[in-house]
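Asks: What shape does this take:
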Amino acid sequence: MTKIQILGSGCDKCKKLADNAKLAAERLNLPCEIEKIEEINQITAFGVMMTPALVVNGKVVSSGKVLTADEIAGFLTAPACDCGGQCASSEAQATDSPCCSGAPAEAAAPCCCGDGGAEKGSTSCCCGDGDRTKKIMTIVLLIFIAASIVFMAVKRLADPFASSASPVETEQADFPGTK
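Replies: The predicted structure is shown next:
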């Protein structure tokens, strides 16, 4: 049985994604379990930073947008390989890889993103490398945070007396000879 999980706060977009997932499963006559996950800790455990997100059989296949029933059906009918559902895309299906050929997983050669096909992240792999994008975004965010901290430290060093003097001391400094 296929397990579909909808990750989100319960907003209208999350509800629409759940409705579209149910419609896709009904159209395919696919027995499935649909679970809505609204707890933020459970959502972040999937590595999802934008909701709504769609998880099929434990793999995040989409986040940050509401997929149509047809798009979801593509993920539900994709070969059972470790592609994160990317084999359902039209670009992936245009390749000669057995992972994306539409052949049943048992008849196909080892999945292109699994433990026998092309190396994960290579250009010959139909499944892409979503982890690379996440790593790049994380690095960019960390660089931004580090730059902000350095900027604040440099600003503080350039004017060390800006926040150390109390208002009373500042007033007395304006009037020489008063104590």
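Asks: make it CA atoms for all contacts and neighbour counts henceforth
Replies: Noted.
Asks: If we go by neighbour counts, what in the helix or strand containing residue 139 is buried?
Replies: Assigned by DSSP states H and E, residue 139 falls within helix 130-158. Buried residues in helix 130-158, counting neighbours by 16 or more other Cα atoms under 10 Å, are absent.
Asks: to compare against the first, here's another:
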Amino acid sequence: MKNVKVLGTGCANCRSTVDLIETVAKAKGVPIALEKIEDLPEIIGYGVMSTPGVVIDGQVVHAGGVPTRSKVESWF
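Replies: Got it, this is the predicted structure:
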């Protein structure tokens, strides 16, 4: 199981990123534990200055804007 965190303040792009990650993981049959992080100090603690950010298993894999579907697929 992959631990996935979406970092963001709840904006439309953040919600779109959550939806995209859930859709791709389900389509690929990959179990994930998805957590949304909206606490600004915690987001900055990951070194992410533009949201949405995505952290998988403790590693920042994306920051700033909604990732492309192909990029999300490459994570899984």
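Asks: Show the subsequent helix or strand relative to the helix holding residue 139 of structure 1.
Replies: Following helix 130-158 of structure 1 in sequence order, the next helix or strand is helix 167-174 (DSSP H and E).
Asks: picking up where we left off before, for the helix holding residue 139 of structure 1, packing partners?
Replies: Of the remaining helices and strands, none touches helix 130-158 of structure 1 by 3 or more Cα pairs under 8 Å, 6 or more residues apart in numbering; DSSP states H and E.
Asks: residues in structure 2 matched by that helix, start to end?
Replies: Using TM-score structural alignment, none of the residues of structure 2 align to helix 130-158 of structure 1.
Asks: Enumerate the strands of structure 2 by residue range, in sequence order.
Replies: 2-7, 32-37, 53-56, 59-63 (DSSP state E).
Asks: So for stretch 35-43 of structure 1, first residue to last residue, what's the gap.
Replies: Length of stretch 35-43 of structure 1, first residue to last, Cα to Cα, to the nearest Å: 12 Å.
Asks: Run through who's touching that stretch.
Replies: 3, 4, 5, 6, 7, 8, 9, 10, 18 (Cα atoms under 8 Å, 6 or more residues apart in numbering).
Asks: next one: stretch 55-70 of structure 2
Replies: Applying Cα under 8 Å, 6+ apart, the contact partners of stretch 55-70 of structure 2 are 2-7, 13-14, 16-17, 20, 24, 46, 48-54.
Asks: Next up, the contacts around residue 72 of structure 2.
Replies: Counting by Cα under 8 Å, 6+ apart, residue 72 of structure 2 has contacts 20, 21, 24.
Asks: Most neighbours among those residues, which one?
Replies: residue 21 (22 neighbours; other Cα atoms under 10 Å).
Asks: That residue and residue 74 of structure 2, how far apart?
Replies: From residue 21 of structure 2 to residue 74 of structure 2 the distance is 11 Å (Cα to Cα).
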